[in-house]
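Colleague: Here is a sequence with its predicted model. Questions after.
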Amino acid sequence: MLKLQMYINGNWVDSKMNEMSEVINPANGEVIAEAVVGDVEDTRKAIEAARVAFDSGVWSDLPAAERADYLFKIADKLEQNAMELSRIESSNTGKPYREAEFDIADAVNCFRYHAGLVTKPNGQTYPVSDPVQALVVREPIGVCGLIAPWNFPLLTGAWKIAPALAAGNTIIFKPSGVTPITTVKLFEIMEEVGIPKGVANLVMGGGSTVGNEIAESDKVDMISFTGSTATGRSIMTNASGNIKNISLELGGKSPNIVFADADLETAIDYALNGIFMNAGQVCNAGSRLLLEESIHDEFVNKLVEKAQAIRVGPGNQDSTEMGALVSESHMNKVLSYIQAGIEEGAKLACGGKRITENGLEKGYFIEPTIFVDTTPDMKIVQEEIFGPVLVVQKFKNEAEAIQLANDTPYGLAAGVFSQDGAKALRTIKKVRAGITWVNAYNLAYNEAPWGGYKQSGIGRGLGTFGLEEFTEVKQININLQVEPTNWFGDQE
């Protein structure tokens, strides 16, 4: 049995509690690893190690090019082990191997992108009226607590670790206890390439213990969290003690708007991808499909036909197009939302049940599910389900499409499909969301910022914006005329 330990101050360690948690393959319910469960004491040791490492300058004082070299080496080793990591990610998350393979490749690119970015010019100078050279530089924030979700374990880890380290910070990383395996493998790689001890620390454990301690600690200068909006609120409260920098990428209930003049085959293809990739367990999932009335019936009929043909199964089967949900408890949560939709009067166009046939009875599989005849006040329309459940809404015109699109507390992502470029741009500009597409959905790039409006979060990851999240801005003014001002001297 694979045993996963924590990595604190350059050492692989067990928890002081001597407690372990089981890591499950959601495709069959089998235990594939045991992970150490850390507590407050373990977390404090990791924080102290990161604090000492940062204050010593062992990492932050390195030239940017040297830090970049470490990141390039990490990327190379991830790439060398991509097949094994993809296999592990698939078995731990339940997602198809082809999706896991894409995640690992994107993580590799993320480390390389930030390694290259950190050596590029990032300061400013200002012409001022006095004989002064005024300039701005960016410096590392300090000790960063990074808390990642379970749906894209290695990829979201890379999205946080790469820019944090590139900028010169030290880190305490908390993965999800549900999907920690590839994160441990990443830290093994960081140890192999020689990251100085104390710079990168890994603590596993519950959010109420490890997560809260990281958020509350006065020795932590920043929190970067990806997860639910409810947990994000808690982190904001706990982080207020020492006014930490906060970056939060939270929930979504993202609209995918299709006008009658859209290329329907393309829109259907992206609608499927937007909700059924990773079994809908995606923060930016296009979970609300807004259709112009005149195409509603035709679009839904074609969409349902294709959704029912999706091949659901274990991630390690080549034929699988949609895998299992990550855990039994999460599967039951999604099923409870489906039941709520039925009770509220929405109509199931397809799906709605757990799959227990063809050898899938031990796994956590749900049929691709589509609801029609929904109303904006329904729970399934307003709340994030985080599963393979699509709700369809109708609109009469552009104004109503925009109104419906903005009618939730979230603002993470949105898509618009139309062959009228002016209309598509008008619409997307009025939708309150941070990640948007026109005639596409679900595309993501390391070069572009990632984050949302409203209750979908604060700050941005990726791109130049993501690197800046892990820096402080310092103003430096250099007096070029070194002589007394006589401000308080003789006024004659």
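Modeller: Happy to help now that I have it. Residues are numbered from 1 along each chain as shown.
Colleague: alpha carbons only for contacts and neighbour counts from here, please
Modeller: OK.
Colleague: Please name the residues that touch the residue lying closest to residue 386 once chain neighbours are set aside.
Modeller: With C-alpha to C-alpha, 6 or more residues apart in numbering as the criterion, residue 386 has its nearest non-adjacent residue at 4.7 Å, and that residue is residue 281. Neighbour list for residue 281: 151, 325, 386, 387, 388 [criterion: C-alpha atoms under 8 Å, 6 or more residues apart in numbering].
Colleague: Which strand or helix spans residue 393?
Modeller: Using DSSP states H and E, residue 393 sits within strand 389-395.
Colleague: What's the first helix or strand after that strand?
Modeller: helix 398-405.
Colleague: So which elements touch that following helix?
Modeller: In terms of contacts (3 or more C-alpha pairs under 8 Å, 6 or more residues apart in numbering; DSSP states H and E), helix 398-405 is packed against strand 255-258, helix 421-430.
Colleague: how about these, which one is nearest residue 366?
Modeller: Comparing these by their distance to residue 366 (C-alpha to C-alpha), the top pick is strand 255-258, with 22.0 Å.
Colleague: and residue 478, what element?
Modeller: Assigned by DSSP H and E, residue 478 belongs to strand 471-479.
Colleague: For that strand, what is the distance to the chain centroid?
Modeller: Centroid displacement of strand 471-479 relative to its chain, using C-alpha atoms, centre = their mean, to the nearest Å, is 31 Å.
Colleague: Pasting the second one now:
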Amino acid sequence: MEGPISNECFDVINPANGEVVSKAAAGHEGDTQEAIEASYAAFQDWAATPATKRAEILIRIYQLMLERQKELAQTISLEMGKPLKQAMGEVKNAADYVLWNAEEGKRIYGKTMQASEENKRLKVIQQPVGPVGAITPWNFPLAMVTRKLSPALAAGCTVVLKPAEQTPGSAVQFFKLAEEAGIPKGVLNLVTGNPAKIGDALLSDKRIRKIAFTGSTAVGKHLLKNAAEQVKRVSMELGGHAPLIVFEDADLEQAVTNILRAKFFNSGQTCISPNRIYVQESVKEEFLTLFKEKVEGLKVGNGLEDDVDLGPVVNKAGLEKAIEHVEDAVRNGANLIYGGNECKVTGCENGYFYSPTILSDVDEAMLISHQETFGPVASIFTFDDELEVVNKANNTDYGLAAYIFTQNLSRSVRVSEGLEYGMVGINDTVLAQVQGPFGGMKESGMGREGGPDGLADFLETKFISTII
């Protein structure tokens, strides 16, 4: 791997202790242009490579990822604080996307149609869209990379990747594994550094035919607006503000166990984390008692230590946002049931730790009800009837993920179909699965990653009519 044109680097910081983990290349427009040129030059040969050959390379990458699982997980934990056992799970999930898309790449089908004239032959083929610019976030620094790169590669596209500046390490390691697996020169290109300059270079160059992005809705809108200048294809997984509804007929033990896993996984720093937990009034007290008991057992600490459930939030801004949301809620009438304070972890005095927190009696006037906290704060709302809560759940510009807990089959069908979200979990909070399409409605994005149509966003449909 080559260094940046500027020969400059930036520090990568461990949020658990404030120490410098590593240094990364500070790339900018010139480096991005070189990467685009390499990607463009390699595209025709890679597109013409048989799908089985592309799959063989991807499967080898999958195998190498599993062999280096612990090393990759340690890098994730060091750079963004994720507990090691969760980081190990992320590596496995990231590898599964590589394997899934390797197999799907061998199933890119065309069609033939009956023509209206006997000397005509009609067919449709699928071809790779072209070089792709991929931009990934810090909260799942490896899984987001493979969810974009593996379908692009399987479809026959070349890629220029810009990973989050907070977490470049696991992307660098992935590229080394890809090289070891035999990926041809120029097919994969990595640029780390200034996000605005790199992103603008990808957007302005006509040789990049598609942008694949995961991140905030505000940045997504900027990318979409600029991509429109060239009618450049885009797929985007943007912000979320997930509702989770607990009906009075729910199995509360099941609901609390699942909420605990979803809300505090990665210290609440996931786009599908339940931000608004609606509990039916008749079971509110029972729910809160059980939920508090579970939350009290969570351990906060350095993600590299054993048995840690919550690591730090990613940076000072993330910590300040959690503090602001909790203080605003309490000031405006919410009840602090548990937590609500910064944590001091021995040996990590400079870390950005916030205690797992429960707020009850939250209402729509509070910041936390309409802004994504991205921290370990569970906000409990109450409701009386089904129609009321569905309307409240849908009253947002976001539409990524939603959750329902009920034992009533008819209700589960009605509510899941009535919720304006791209993904709905019924008595389940694990939605990021390779077999299913991941993505949202409204301002939560466009396009889907994973599932049986995961390669569709990287393919063009071409109709061919032939007179013989």
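Modeller: Alright, I've got the coordinates. Computed from a predicted structure; not experimentally measured.
Colleague: quick one on the thing from earlier: most neighbours among the contacts of residue 281 of structure 1, which one?
Modeller: Neighbour count (other C-alpha atoms under 10 Å) singles out residue 387 as the most crowded of the contacts of residue 281 of structure 1, with 30 neighbours.
Colleague: Could you find the counterpart of it in structure 2?
Modeller: Under the alignment (TM-score structural alignment), residue 387 of structure 1 pairs with residue 375 in structure 2.
Colleague: I'd like the distance between that match and residue 50 of structure 2.
Modeller: 45 Å (C-alpha to C-alpha, to the nearest Å).
Colleague: Against residue 424 of structure 1, how distant is residue 406 of structure 1?
Modeller: 16 Å.
Colleague: neighbour count winner among the two?
Modeller: Neighbours per residue (other C-alpha under 10 Å) separate residue 406 of structure 1 from residue 424, with residue 424 holding more: 22 against 19.
Colleague: Tell me the counterpart of that one in structure 2.
Modeller: Alignment note (TM-score structural alignment): residue 424 of structure 1 maps to residue 412 of structure 2.
Colleague: Hmm, residue 426 and that match touching each other?
Modeller: Yes. Counting by C-alpha atoms under 8 Å, residue 426 is a contact partner of residue 412 of structure 2 at 6.8 Å.
Colleague: Please enumerate the shared neighbours of these two.
Modeller: 404, 406.
Colleague: The match of residue 387 of structure 1 contacts residue 324, doesn't it?
Modeller: No. Taking contacts as C-alpha under 8 Å, residue 375 of structure 2 lies outside contact range of residue 324: 11.1 Å.
Colleague: three-state assignment of residue 374 of structure 2?
Modeller: coil (DSSP: H, G, I helix; E, B strand; the rest coil).
Colleague: And it, how far from residue 149 of structure 2?
Modeller: Per C-alpha to C-alpha, residue 374 of structure 2 is found 25 Å from residue 149 of structure 2.
Colleague: Residue 437 of structure 2 now?
Modeller: Counting by C-alpha to C-alpha, the separation of residue 437 of structure 2 from residue 149 of structure 2 is 16 Å.
Colleague: And residue 466 of structure 2, by the same measure?
Modeller: From residue 466 of structure 2 to residue 149 of structure 2 the distance is 35 Å (C-alpha to C-alpha).
Colleague: For those two, indicate the residue with more neighbours.
Modeller: Set side by side, residue 466 of structure 2 and residue 149 show more neighbours around residue 149, with 25 against 10, by other C-alpha under 10 Å.
Colleague: The more buried one belongs to a helix?
Modeller: Yes. Under three-state DSSP, residue 149 of structure 2 falls within a helix.
Colleague: mind listing what whichever residue in structure 1 pairs up with it touches?
Modeller: Correspondence of residue 149 of structure 2 to structure 1, assessed by TM-score structural alignment: residue 161. Contacts for residue 161 of structure 1 (C-alpha under 8 Å, 6+ apart) come out as 146, 171.
Colleague: hmm, 6 Å instead?
Modeller: Contact criterion C-alpha atoms under 6 Å, 6 or more residues apart in numbering gives no residues in contact with residue 161 of structure 1.
Colleague: Equivalent analysis for residue 451 of structure 2, please.
Modeller: 434, 435, 436, 437.
Colleague: where's the residue mapped onto the first one from structure 1, which helix or strand?
Modeller: With TM-score structural alignment defining the correspondence, residue 434 of structure 2 maps onto residue 446 in structure 1. Residue 446 of structure 1 belongs to no helix or strand when elements are defined using DSSP H and E.
Colleague: So residue 55 of structure 2 sits against residue 100, correct?
Modeller: No. Contact criterion C-alpha atoms under 6 Å: residue 55 of structure 2 and residue 100 do not qualify, at 9.8 Å.
Colleague: What segments of the stretch 151-300 of structure 2 are strands?
Modeller: For the stretch 151-300 of structure 2, strands defined by DSSP state E, counting those that start in this stretch occupy the ranges 159-162, 188-190, 210-214, 233-237, 242-246, 274-280.
Colleague: whereabouts in structure 1 does the shortest one align?
Modeller: Counting by TM-score structural alignment, strand 188-190 of structure 2 pairs with residues 200-202 of structure 1.
Colleague: What of the third one?
Modeller: Residues 222-226 of structure 1 are where strand 210-214 of structure 2 aligns, with TM-score structural alignment as the criterion.
Colleague: what's the matching stretch in contact with?
Modeller: 144-149, 244-250.
Colleague: Just among those residues, which is most surrounded?
Modeller: Note: the member of the contacts of stretch 222-226 of structure 1 with the most neighbours is residue 144, at 32 neighbours, neighbours being other C-alpha under 10 Å.
Colleague: which residues touch that residue?
Modeller: By C-alpha under 6 Å, 6+ apart, residue 144 of structure 1 lies in contact with 171, 220, 221, 222, 223.
Colleague: what do we get in structure 1 for residue 85 of structure 2?
Modeller: Under the alignment defined by TM-score structural alignment, residue 85 of structure 2 corresponds to residue 98 in structure 1.
Colleague: If anything else comes up later, I'll come back, but that's it for now.
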